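Peer 1: Provided below for reference: sequence and predicted model.
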Amino acid sequence: AISIIQFKLEGEVIKRRPEFEMDHRLLLDKINYEEGTINLKGNIYKLKDTNFPTIDPKNPYKLTKEEEIVIDKLVSSFKNSEKLQKHVSFLFSKGSIYLVSNGNLLIHGCVPLNEDKSFMKMKLQGQEYSGRELMDKMETLVREGYLFKDKTNQKQYGMDIMWYLWTGKCSSLFGKDDMTTFERYFIAEKETHKENKNPYFTLREDEDVCNKIFKEFELDTNESHIINGHVPVESKNGESPIKANGRIIAIDGGFSRAYQKKTGIAGYTLIYNSQSLQLVSHDPFTSTEEAIVNESDILSTTMLVEHKLSRKTVKDTDAGKKLLDEVDDLKLLLTAYKKGIIKEV
């Protein structure tokens, strides 16, 4: 029942935002409710469940009165949850779509690319964006959705963008062409469940592509790295977390137990110090009992990603550059005081 509510509400967003190009995800109107089938991309599939008591076939995306009550209560619970609001406030005060730190680019999913290695383009509010500009624009819009007052166009658009970041093909956080939730719930045929990853995840093995991304974010093509998450590295099948000759470091090793069968390990820890970059992989922790009986603990393996002969100093870091700027400001302040431009307080 809650899934049907989800599909109805998603339908409202898709219809409201044609620039999202997600009409293919409008599926409730593709169902033949009498025959219990759906027309999906020109193919007819039998549905595993044909009981849709909350759907009006003539207006499938309209919420029933009872569904509206459910949503109103959920919205109220979310807005008035002190803990949730504290977490969301932390997300917006500390988080970002991407982070450039000490010459490295940290991204959760990907920098959306086309098969020809060009940056994916998307039109937002009448203007076309791609690459870093697209990621910056999406972050700005999402913050407007959080900070603007209710019942304003900016807030509604920002909230719609937040949803798009979760499921849209040009989202750097999602990194796929489709989220096939409906298909997994209602269609048995596995081919309909496929979610194609963005070309980035194949092209990132190419050093030229990495260099193109570094230039887009104004980073050093010789020194910088891309620190990547989102897609678990299948270590047990021989996949390496270090890609593109060390330019890319994929740090998603399945920290969550649910992914450990796929990865074969229990996650990575990236250690960055003044002279080296190291990646530590952790073996899964099975149980307290086994650890006591076998006298075993969590085992870790360290891989040296990069080693510098000359150490980095504090002034080489982002924090050091801020300190140097503060020193310059203090010197200017002191000069102004000595010249009598400002008075002692």
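Peer 2: All right, it came through fine.
Peer 1: when you work out contacts or count neighbours from here on, use the C-alpha atoms and nothing else.
Peer 2: Fine.
Peer 1: for stretch 277-288, buried residues please.
Peer 2: Across stretch 277-288, burial judged by 16 or more other C-alpha atoms under 10 Å covers Q278, L279, V280, S281, H282, D283, P284.
Peer 1: which ones are touching the closest residue to the fifth one other than its chain neighbours?
Peer 2: Leaving aside its chain neighbours, H282 sits nearest to S300 (4.4 Å; criterion: C-alpha to C-alpha, 6 or more residues apart in numbering). Taking C-alpha atoms under 8 Å, 6 or more residues apart in numbering as the definition of contact, the neighbours of S300 are V280, S281, H282, D283.
Peer 1: out of these, which comes closest to K261?
Peer 2: K261 lies nearest to D283 out of the contacts of S300, by C-alpha to C-alpha, at 11.5 Å.
Peer 1: surely the closest one is in contact with T269?
Peer 2: No - the criterion here is C-alpha atoms under 8 Å, and D283 misses it with T269 at 11.8 Å.
Peer 1: just to be sure, Y129 is in a helix?
Peer 2: No - looking at Y129 with DSSP: H, G, I helix; E, B strand; the rest coil, it is strand, so not inside a helix.
Peer 1: for it, which residues are in contact?
Peer 2: By C-alpha under 8 Å, 6+ apart, the contact set of Y129 is K121, M122, K123, K137.
Peer 1: how about E195?
Peer 2: K176, D177, D178, M179, T180.
Peer 1: of the buried residues of stretch 277-288, which belong to strands?
Peer 2: Using DSSP state E, the members of the buried residues of stretch 277-288 that fall in strands are Q278, L279, V280, S281, H282.
Peer 1: okay, one more to line up with it:
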Amino acid sequence: MEKLELKYLERLSQLYPTIAKASTEIINLQAILNLPKGTEHFLTDIHGEYEAFSHVLKNGSGSVRRKINDVFGHTLNEQDKRSLATLIYYPKEKMELIKKTEEDIMDWYKITLYRLIEVCKEAASKYTRSKVRKALPPDFAYVIEELITEKSDLTDKEAYYEQIIETIITIGRAEVFIIALSEVIQRLVVDHMHILGDIYDRGPGPHEIMNKLERYHSLDIQWGNHDIVWMGAAAGQTTCIANVIRICARYANLDILEDGYGINLLPLATFSLIHYKDDPCSCFKIKGGNDLNPAEISLQMKMHKAISVIQFKLEGQLLMRRKEFHMANRALLDSIDYANGTIRLDGKEYKLLDSNFPTIDPDNPYELSSEETLVVERLTSAFTNCEKLQRHMNLLLKKGSLYKVYNNNLLYHGCIPLNEDGSFKAVDIYGKKYKGKALYEVLEAYVRKAFVAIDENEREKGKDILWFIWSSPGSPLFGKQKMATFERYFLAEKETHEEKKNPYYRLLEDETVINRIMREFGLEEGCAHIVNGHVPVHHAAGESPIKCNGKVLVIDGGFSKAYQKETGIAGYTLIYNSWGMILAAHEPFTSAEDAITRETDILSDSILVKRSMIRKTVEDTDNGRKLKENIEELKALLAAYRSGTIIEKE
């Protein structure tokens, strides 16, 4: 036996100090391998839509309703199934309504508790008792475990279980017990969740989504471009800070910064009122903001313009500092003829829709004014010192990555940068060329350096790469020739607004290209999938989210309300359970109140992507492979005990 192997086995013996304990663990792990595979839940491009996100978490994209159908089949009518599902999603609120109309509430409690126990049994059936026990609320753990482990054929204990139910009701604990059971079901129907990026921007509640994710039992996150720009802002990268504030201003979401994160925007507001006092800022209209009065809209438009000008200045400074980004053509302020109000782009002259730039020095257009410098300094301090924002970004760092391979599925938000012929595009990152998987890995390394690098130069390179990922043509999260922010604000000509996509999106149906990507990331071509979001699928126009004969699943269907007119739905989610993959298309979510009172669910249509004739078990998963490795290591430990190489400790 090699010295290194012996040292490892000696350490393992500290956890399993006897033949009996090592043997018991082998038996336990071998049994787990034969349990059904846990359900995975995939969501992407949530864009701050907290209420819709929260509802989808509660219903598990239809997983709760499927459990109810599995348990009750035709023994309950559709109305009763819908009522039971709504109760599981919103137990406290639903019971308040039921108490107002139900004549015999005690009988309703009894019937409901029995039904919930049966659904809970079904949801818990694919897990070990130990795992289920950890998911139970401490106050009711023993009682719930007793009830959901009841065997239907043990009639001699029937009175025992009935007495538990009766006692729960008579001592006035039925309602809190129903709430506890409902939350356990929500917890157990999904074993692991994947968020494929863009938690932030557009919608009003990204901070609330992050609060919820902090408490979620098992998840991973693939960063989206909008998440990355917020990470850059939290790291103190000033161009990212300006972008974050500009987007919040554009979508009437400045209260996310002020109320959600406690970031003081008064310096920016004061600056805007002074320098854009008489400017209507008509090119900087607010999207949404129906609750704002005219004065608030006027102020936010001024703030919108002020931060946009600051952004263009900061980006110009960055591009002059980072010539290796090869994006000098996106520094546009020195292409403006300030006297005539025109700009020259690609050899053509255009008239600006707005030529009032009171803070720009035409001779040095990228230099911040002294007042702008003070505003940026105060905003940078506010972002970097916000405890809640830093905590949320830390969650993105701990649970997140640019890509993930999980159970033979490749997950990422955007694209793999490609050349026109479908080959991997080489991208220059600080003087070296990277492509394919290596590009993802070097970019991720620099993202982490922005937060943890000791060397100040490496930390600054990491901060700047966050903006690069946000807006560079070579970024796998942006994937377009340019970000036409300036043109969309200042030019009427639509051709200047075009943001040409990377060839990846044109080649999604090309099996040769997709197989090449799968091989690059070590996937088995025959049964693997690529799952990504970023570009909304136009469901209303007949576009399918299933590409390349099922090998690629694009699951951005418009979770954000800003996209729903284009897509015709309110997002896709994907469920991967032990029987296969189900893609769910969602209806627009109205409100939690509507879901409770009318018992509506936002699941509108389910598409079976893949059906397995043989139910997948834990053995077929990545975790199963790790468990099998653990079993082999424990078998080696048993052999060492039995040969006398290692002595039992007890």
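Peer 2: That came in fine, so what should we check first? All figures in this text were calculated on a predicted structure; none of them were measured in a lab.
Peer 1: returning to what we had before: inside helices: which ones of the contacts of Y129 of structure 1?
Peer 2: Among these, the members found in helices (DSSP state H) are K137.
Peer 1: residues in structure 1 aligned with stretch 341-357 of structure 2?
Peer 2: Taken onto structure 1 by TM-score structural alignment, stretch 341-357 of structure 2 occupies residues 36-52 there.
Peer 1: following the longest strand anywhere in structure 2, which helix or strand comes up?
Peer 2: Under DSSP E, the strand in structure 2 containing the largest number of residues is strand 603-611. As assigned by DSSP states H and E, the chain's next helix or strand after strand 603-611 of structure 2 is helix 622-643.
Peer 1: show me the strands in the stretch 1-150 of structure 1, by range?
Peer 2: Using DSSP state E, counting those that start in this stretch, the strands of the stretch 1-150 of structure 1 run over 31-32, 37-40, 43-46, 98-101, 104-107, 121-124, 127-130.
Peer 1: hmm, who's touching the third one?
Peer 2: So the one you mean is strand 43-46 of structure 1. Strand 43-46 of structure 1 is contacted by residues G36, T37, I38, N39, I187 when judged by C-alpha under 8 Å, 6+ apart.
Peer 1: quick one: map the last one onto structure 2.
Peer 2: Going back to what we said before, that points to I187 of structure 1. I187 of structure 1 maps onto L491 in structure 2 when the alignment is built from TM-score structural alignment.
Peer 1: gap between that match and L333 of structure 2?
Peer 2: As judged by C-alpha to C-alpha, to the nearest Å, L491 of structure 2 and L333 of structure 2 stand 14 Å apart.
Peer 1: one step back: and the longest strand of structure 2, which residues are buried?
Peer 2: So strand 603-611 of structure 2, judged by 16+ other C-alpha under 10 Å, has buried residues L603, S606, V609.
Peer 1: just name the closest of the residues you listed to S475 of structure 2, please.
Peer 2: Checking those against S475 of structure 2 with C-alpha to C-alpha, the nearest one is V609 at 29.5 Å.
Peer 1: if I line the two up, what does that closest one land on in structure 1?
Peer 2: In structure 1, V609 of structure 2 lines up with V305, judged by TM-score structural alignment.
Peer 1: wait, what's in contact with that match?
Peer 2: The contact partners of V305 of structure 1, by C-alpha under 8 Å, 6+ apart, come to I242, G246, S276, L277, Q278, L279.
Peer 1: quick check: the farthest pair among those residues?
Peer 2: Greatest spatial distance among the contacts of V305 of structure 1 (C-alpha to C-alpha): I242 and S276, at 14.5 Å.
Peer 1: sketch out the helices for the stretch 151-300 of structure 1, chain order is fine.
Peer 2: Counting by DSSP state H, counting those that start in this stretch, the stretch 151-300 of structure 1 has helices at residues 153-167, 181-186, 200-203, 207-216, 260-263, 288-293.
Peer 1: may I see these organised as a markdown table, with distance to P53 of structure 1 added?
Peer 2: What follows is the helices of the stretch 151-300 of structure 1, written out as a markdown table (distance: least, C-alpha to C-alpha, whole Å):
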| stretch | distance to P53 of structure 1 |
| --- | --- |
| helix 153-167 | 26 |
| helix 181-186 | 15 |
| helix 200-203 | 41 |
| helix 207-216 | 49 |
| helix 260-263 | 38 |
| helix 288-293 | 47 |
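Peer 1: just give the nearest non-adjacent residue to the residue sitting nearest the centre point of structure 1, would you?
Peer 2: Taking C-alpha atoms, centre = their mean, the centroid of structure 1 lies closest to L173, which sits 2.2 Å from it. Take L173 of structure 1 and drop its neighbours on the chain: the residue closest to it by C-alpha to C-alpha, 6+ apart is G109, 4.7 Å away.
Peer 1: now do S83 of structure 2
Peer 2: Leaving aside its sequence neighbours, S83 of structure 2 sits nearest to E599 (C-alpha to C-alpha, 6+ apart; 6.4 Å).
Peer 1: any idea how far S591 of structure 2 is from that neighbour?
Peer 2: The gap separating E599 of structure 2 from S591 of structure 2 is 11 Å, by C-alpha to C-alpha.
Peer 1: next: S544 of structure 2.
Peer 2: 27 Å.
Peer 1: same question, R459 of structure 2
Peer 2: Per C-alpha to C-alpha, R459 of structure 2 is found 43 Å from S591 of structure 2.
Peer 1: buried residues, stretch 117-133 of structure 1. List them.
Peer 2: K117, F119, M120, K121, M122, L124, Y129, S130, G131, R132.
Peer 1: please convert those residues to TSV, extending it with distance to G145 of structure 1.
Peer 2: Below are these laid out as TSV (distance: C-alpha to C-alpha, whole Å):
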residue	distance to G145 of structure 1
K117	31
F119	25
M120	23
K121	22
M122	19
L124	14
Y129	19
S130	21
G131	22
R132	20
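Peer 1: which one of the residues you listed is nearest K262 of structure 1?
Peer 2: Nearest to K262 of structure 1 among the buried residues of stretch 117-133 of structure 1: K117, at 28.5 Å, using C-alpha to C-alpha.
Peer 1: who's in contact with the closest one?
Peer 2: Counting by C-alpha under 8 Å, 6+ apart, K117 of structure 1 makes contact with Y200, L203, V209.
Peer 1: who wins for neighbours among these?
Peer 2: With neighbours taken as other C-alpha atoms under 10 Å, the top of those is Y200, carrying 24 neighbours.
Peer 1: tell me the contacts of it?
Peer 2: When contacts are counted by C-alpha under 8 Å, 6+ apart, Y200 of structure 1 touches C110, V111, P112, L113, N114, K117.
Peer 1: weed out the non-buried ones from those residues.
Peer 2: Among the contacts of Y200 of structure 1, the ones that count as buried by 16+ other C-alpha under 10 Å are C110, V111, P112, L113, K117.
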